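Student: one predicted model, sequence on top.
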Amino acid sequence: MAQFTAEVFQNEFLPDGGTDVHAIVRVTCRQAGQAGQSGSTDAAEIIIVDTSGSMGEHGINQGRLAATAALNEVTDGTWFAVIAGNHVGTVVFPYPGGPTRMVRMDPSTRQSAIGSMQMFRADGGTAMGTWLTEAAEVFRTVPQATQRHAILLTDGANEHETSDQLTRAINNAMGVFQCDCRGLGDRWQVDEVRRIASALLGTVDLIPAPQAMAAEFQSLVRKSMARGVANVDVRVWTPQGAQTLFVKQVAPNLEDLTSRRTQVNPLTSGYPTGAWADESRDYHVAVRLSAKSVGQEQLAARVQVVLADQVQTQALVKATWSNDEALTTRIDDQVARYTGKAELAQAIQDGLAAKAAGRDDDATAKLGRAVQLATAAGDQEMTSRLRKVVEIDDAAEGTVRLKKGVERLDEMALDTASTKTTRVRK
């Protein structure tokens, strides 16, 4: 049975008149088990492969290999299906017109699914909303599967439906399944695919070349099958009169959960976190209290991990008002590092967007700030990625010049890496 623990990193001391409390809550899950193996719930997996004309014969062949690698990682007994995506989403396995839209994985169905992918042909345009809509409809045919996960691969921009159509499809899929999204090559739009992944509690990343697809698909499904706990919520209780400013996942990826808030009761809000494996995740919780006088103490928030409406663990965020500046001016290392990482990600994304729009001065300023933040944090990996986009004259001051002739893949790799974080040690 899964076991959750939680711990808090914060500076609880506020100055006289202070109102805002920030804390990092680290949640760890152990003994999660395997997807769909708990005996009380089933798991379901859908592989969505771009088969638009831009994939070409080589891309399609590598897509077949990647989907095969993914199917080989799906645990027997898991419900599954394969969807080919171009300007429409089409179920290629189980076969169209069959008695069911998902089947359980076993050696026979696995081989049949692999054979069905011979139907893949590079043809048509790209309308990812239709793929999501089809996947949601297929997942809904197995309501007994409470853990539902998909992989979505695209190699191009969403050019065959409007932004509103895509938004409606995303909203229709929210809460139905989680989706990890991957973009192949340099013709897709990171912000567009990130929007899908973010809404569906998944990740977005770059696959630079077709031959790298199989290993990535294999890894994604292996991770999915290791998530033995589905539908975990983080709940935040705050006292009467307090305001939850935000709840953000800050590790292993940056994800703002604030807009996902649901009201559990007048003092408690809930935030979905999806399925869990044996892992740790960090959450930045910010609460605004009514100011108290020096010497007073207050519980600022109670952060709970909830599974099937049962509290698994909790952590307490505290506030103490003090006139000791040595205490009140200290920023907890964890809070500081993750706050800096969030600013770094925003600076990178804003800088790249400005560069793409031809606003070179704005791009230079934003990417310069990103270099400054990465340098201050000792983030050598991010600094190295930034060097592929800008010439760095003074890293500490953030003085940079935009490089000419930058490879688009380097910009996309920087963009997708911006929301990944590494664990900050005590």
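Tutor: It's in.
Student: make it CA atoms for all contacts and neighbour counts henceforth
Tutor: OK.
Student: for the stretch 151-300 of the chain, just list every one of the helices.
Tutor: 163-173, 190-199, 213-225 (DSSP state H, counting those that start in this stretch).
Student: so what's the residue count around D256?
Tutor: Residues within reach of D256, counting by other Cα atoms under 10 Å, total 15.
Student: would you mind confirming that it is in contact with Q249?
Tutor: Yes: using Cα atoms under 8 Å, D256 is in contact with Q249, at 6.2 Å.
Student: what about the helices in the stretch 301-426 of the chain?
Tutor: Counting by DSSP H, counting those that start in this stretch, the helices of the stretch 301-426 of the chain are 325-328, 333-356, 360-376, 380-387, 408-417.
Student: okay, one more to line up with it:
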Amino acid sequence: METAAPGADGTAGQVTVGLEISQWKYLSGEADDPQMHAILSVRVDGTDGGGRVGGPVLAQVLAVDCSSSMTWPPEKLHAAQQAAVAAIRKLPDGTPFAVVRGNEQAAMVYPDTQRMARASDRTRARAERAVHQLVAGGGTCIGAWLDLCRRLLTEQDAPIGHVLLLTDGKNQHDERMPLAGVLDACAGRFVCDAWGIGDGWDGQELLRITRRLHGSSSSVREEEALPGEYAKLMDRLLTKTVPELAISVTPMPGAGVRYLKQVFPTEAELAAEDGTGRFVTRAWGDETRRYQLCLSADPAGRPRREDLQLAVVAVDVPGGEVRLPTPQPCLVHWTDNPALSRQTDAQVEHFEQHQRLGEAVAAATDAHRRGERDLAEHQLGRAVQLAHAMGADEQLGRLARLVRVDDAAAGRVALRPEVTAVDFQHLITASSHSTYGPASGTGTGAATGAGGTGGVTVPCPVCASKAPAGARFCPACGHRFEERP
């Protein structure tokens, strides 16, 4: 594993950034479309206690669903009001903030004109009173809500813009302001976290929003839990003082960047700026995030049996006094040995398994919506099998709410008769939160330990699932491997 430490002189009060690359460098020179996958681990430290970059904390907009479905049960609107109040009370003095009411259009709740207030004892109290006077009615057009949030935040100079969106329904009036176009306009302007409440919201819709706007999707099963969740989210948000961090990938001649996407702690889309290899990520505190990098490569005319530099990865924080890591190479080693080229880095495999788990959950949700219970059960069985192979106990626990697990390794499950549509929506949002993954293995593919297996994986000859190179059994299907030299 290639590692760049934050630095050795222990400078107090300075933000530091670390970068690690985990990959299996061996590729077959005979492959039709050779691709190199690597996991980039980026960590930020020192944002607390004087490590702030660039001034004000953030500008915050609370978007509250006030469509007619929020009127029943009454506890739902009350929970939304209490949650908004909990968030407002967390805002430090001087923070620009606003509250937006959403139905088939968007309107200001506080302030009463289209601007943002500055948090103080007086403005927080006025905002609380305005929130408690909210009345629900009308339809749902989430695009209109986000568009008003965008216009409010555009007027602010705070380096971090954030929207906290709550909905209990589907985007039924999209024709009024299509969400696709609004997301294009909002991308890069602010971070959005979205919450589902009640039983009528669409988990895939929330993921569509938060993946594009670098936030996370969540939900509550019990309305009374929402205020506490909002308070915890605001506590986490207020530790984020680095507005943005850019990851630059510079491919060598004969190589190209296919994509870079965030895979931990949640999935997020990343787009290169102006077609370059520079990808901007948003709103950092003291935390680690992981990204999957995919590079294309052409072996024609390249030497075999030696390490070659395929790309260089660097990170920077625009406009900040930050200690940055040394740029790190992503390597390739062209080989004709299938025993080497068929192996995979364990971190890469972990996050690809997580993606397959999410796809199985989405397919199960679609099948259940169509009334195809047998297919839904089959897809949930596949999800259980993947979660078991990954050792993802939290995901297994969530899946067990929907199915009785008879044999996790084989994916044998039985759909519970009392399962409802909203249970699938909770599962979708939860599945977007990934686990950290295995410890880094060999990184560039050099042999480690007695068996030289490190963190690489090999395919099972029975089910094709990936297993650690030194494993005796396949973690997915239980097949016993032959003794390996």
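Tutor: Structure's in. What do you need? Values in this document were obtained by computation on a predicted structure and should not be read as measured data.
Student: what residues are up against the most centrally placed residue in structure 2?
Tutor: The residue lying closest to the centre of structure 2 (Cα atoms, centre = their mean) is T266, at 1.9 Å. T266 of structure 2 is in contact with G215, S216, S432, H433, S434, counting by Cα atoms under 8 Å, 6 or more residues apart in numbering.
Student: do you know how far G125 of structure 1 is from T141 of structure 1?
Tutor: In this view, G125 of structure 1 and T141 of structure 1 are 27 Å apart by Cα to Cα, to the nearest Å.
Student: ok, these two, which is more surrounded?
Tutor: G125 (21 against 12).
Student: could you find the counterpart of that one in structure 2?
Tutor: Under the alignment (TM-score structural alignment), G125 of structure 1 maps onto G139 of structure 2.
Student: tell me which element that match falls in.
Tutor: Assigned by DSSP states H and E, G139 of structure 2 falls within no helix or strand.
Student: again with V25 of structure 1
Tutor: strand 20-30.
Student: centre of the chain to that strand, how far?
Tutor: In terms of Cα atoms, centre = their mean, to the nearest Å, the centre of strand 20-30 of structure 1 is set 17 Å apart from its chain centre.
Student: just give me the mean distance for whichever helix or strand comes after it relative to structure 2.
Tutor: The helix or strand immediately downstream of strand 20-30 of structure 1 is strand 42-50, counting by DSSP H and E. Compared with structure 2 after fitting, strand 42-50 of structure 1 deviates on average by 1.5 Å (mean Cα distance after the TM-score superposition for structure 1).
Student: nearest residue to A363 of structure 2 other than its sequence neighbours?
Tutor: Excluding its sequence neighbours, the residue lying closest to A363 of structure 2 (Cα to Cα, 6 or more residues apart in numbering) is Q379, at 6.5 Å.
Student: which residue in structure 1 lines up with that neighbour?
Tutor: That one, Q379 of structure 2, aligns with K366 by TM-score structural alignment.
Student: quick one: contacts for that match?
Tutor: A347, I348, D350, G351.
Student: now for the contacts of T266 of structure 2, which pair is the farthest apart?
Tutor: Farthest-apart pair in these is G215 and S434; separation 13.5 Å (Cα to Cα).
Student: so between the two, which is more surrounded?
Tutor: Taking other Cα under 10 Å, G215 of structure 2 and S434 do not tie; G215 has more neighbours (23 against 20).
Student: that one contacts W195, correct?
Tutor: No: taking Cα under 8 Å as the definition, G215 of structure 2 is not a contact partner of W195, at 10.8 Å.
Student: okay, now I207 of structure 1: neighbour count?
Tutor: I207 of structure 1 - counted by other Cα under 10 Å - has 20 other residues nearby.
Student: one more: the one 10 residues further on?
Tutor: For F217 of structure 1, the neighbour count with other Cα under 10 Å is 26.
Student: nearest residue to it other than its sequence neighbours?
Tutor: That would be A70: by Cα to Cα, 6+ apart, it lies 5.2 Å from F217 of structure 1.
Student: now do H58 of structure 1
Tutor: Using Cα to Cα, 6+ apart, the closest residue to H58 of structure 1 is P210 (7.7 Å).
Student: contacting residues for the one you found?
Tutor: By Cα under 8 Å, 6+ apart, the contact set of P210 of structure 1 is H58, G59, Q62, G63, L184, G185.
Student: A69 of structure 1 versus that one, what's the distance?
Tutor: Taking Cα to Cα as the measure, P210 of structure 1 falls 14 Å from A69 of structure 1.
Student: shared neighbours of those two, which are they?
Tutor: Joint contacts of P210 of structure 1 and A69 (Cα under 8 Å, 6+ apart) do not exist.
Student: in CSV: the contacts of K366 of structure 1, plus neighbour count and distance to R104 of structure 1.
Tutor: Below are the contacts of K366 of structure 1 laid out as CSV (neighbours: other Cα atoms under 10 Å; distance: Cα to Cα, whole Å):
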residue, neighbour count, distance to R104 of structure 1
A347, 22, 45
I348, 26, 43
D350, 19, 44
G351, 25, 46
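Student: considering those residues, which are maintained in structure 2?
Tutor: Checking those against structure 2 (both residues aligned by TM-score structural alignment, their matches' Cα atoms under 8 Å), the contacts still present are A347, I348, D350, G351.
Student: map A80 of structure 2 across to structure 1 for me.
Tutor: So A80 of structure 2 corresponds to G63, using TM-score structural alignment.
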